[in-house]
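**Q** Fold the following for me, if possible:
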Amino acid sequence: MAPSEFALLLGAVLASVVGQFLLKAGALKLGQVNAENAISHVLAIITIPELVGGLIVYALGAISYILLLTRVNLSVAGPAVALSYVFSVIIGYFLFRETIPLARVVGVGLIVCGVILVIWQKPQG
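**A** This next block holds a predicted model:
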């Protein structure tokens, strides 16, 4: 993967992670949705800056991902953006104080190994 392609990948992953963080922070402000408050909660989304920001950041990430797809095979780009799962677990642990069971740690490790195998290219020559 060329440096410019890696930059697009990194942009897509970071936008996904930041978007997820903002959406979680906004969801905590929004409160739990149930049948009685569903419509008001959906309408309230546009009044919570974190939710609006999260959606905007996701859009920027989608643009970065589209640009990446113009240069890299989907069979490489798709699995590589799975790194966002890794960062989401880290953010959940450190910022939202979520517990991370051992099975999830192992799963994250397997994701990292899988991404390395997918994007690794043997040097030409």
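**Q** going forward, measure contacts and count neighbours with C-alpha atoms only.
**A** Fine.
**Q** All the strands of the chain, residue numbers only.
**A** Counting by DSSP state E, the chain has no strands at all.
**Q** isn't residue 76 right up against residue 119?
**A** Yes - with contact defined as Cα atoms under 8 Å, residue 76 counts as touching residue 119 (6.0 Å).
**Q** List the residues that contact the residue lying closest to residue 25 once chain neighbours are set aside.
**A** Residue nearest to residue 25 in three dimensions, not counting chain neighbours: residue 50, with 6.4 Å by Cα to Cα, 6 or more residues apart in numbering. Residues near residue 50 by Cα atoms under 8 Å, 6 or more residues apart in numbering: 22, 23, 25, 26.
**Q** next up, for comparison:
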Amino acid sequence: MGYFYVLLTVLLTVYGQIVIKWQVVQAGALPDGLERIRFLALLLVNPWVASGFLAAILAGLSWMIAMTKLELSHAYPFVSLSFALVLFFSWLVLHEPLTWPKVLGIGFIMCGVIVSSQG
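**A** You can find the predicted model right below:
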């Protein structure tokens, strides 16, 4: 059951990152001066952004539950899966470039997760 909470942590974290980036891009460029405060305040009350922050809080709670069931040194490498998922969803949802160096880097991370999960 501990792995369920690790996976939930990863998925909530990825959701939060993607949805916040999506909404920040939709809002436009960060203005100068005092208008910057209004811009950020409007983002904070945006329901999508709020859901991203809520996801981060829920990810933290899920991680605490996972820590009651698994050793940190065993569970933490699985959090690296968020790098691969963020890369994939950044490409799919945000249309960010998916380059060979990024894919290769994620491949190395996945190899590290596999190796570290063996012991």
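**Q** Superposing both, give me the TM-score.
**A** The TM-score (TM-score structural alignment, normalised by the length of the second structure) is 0.89; 118 aligned residues with a Cα RMSD of 1.4 Å.
**Q** If you map the contacts of residue 50 of the first structure onto the second structure, which are still there?
**A** Here is what carries over to the second structure from the contacts of residue 50 of the first structure, by both residues aligned by TM-score structural alignment, their matches' Cα atoms under 8 Å: 22, 23, 26.
**Q** By neighbours, which of the residues you listed wins?
**A** residue 23 (23 neighbours; other Cα atoms under 10 Å).
**Q** That residue pairs with which position in the second structure?
**A** Under the alignment (TM-score structural alignment), residue 23 of the first structure pairs with residue 20 in the second structure.
**Q** got it, and residue 119 of the first structure?
**A** Match for residue 119 of the first structure (TM-score structural alignment): residue 117.
**Q** any idea how far residue 82 of the second structure is from the residue lying closest to its match once chain neighbours are set aside?
**A** In space, and not counting its chain neighbours, residue 117 of the second structure is closest to residue 74: 6.4 Å by Cα to Cα, 6+ apart. According to Cα to Cα, to the nearest Å, residue 74 of the second structure stands 16 Å off from residue 82 of the second structure.
**Q** No further queries at this time; thank you.
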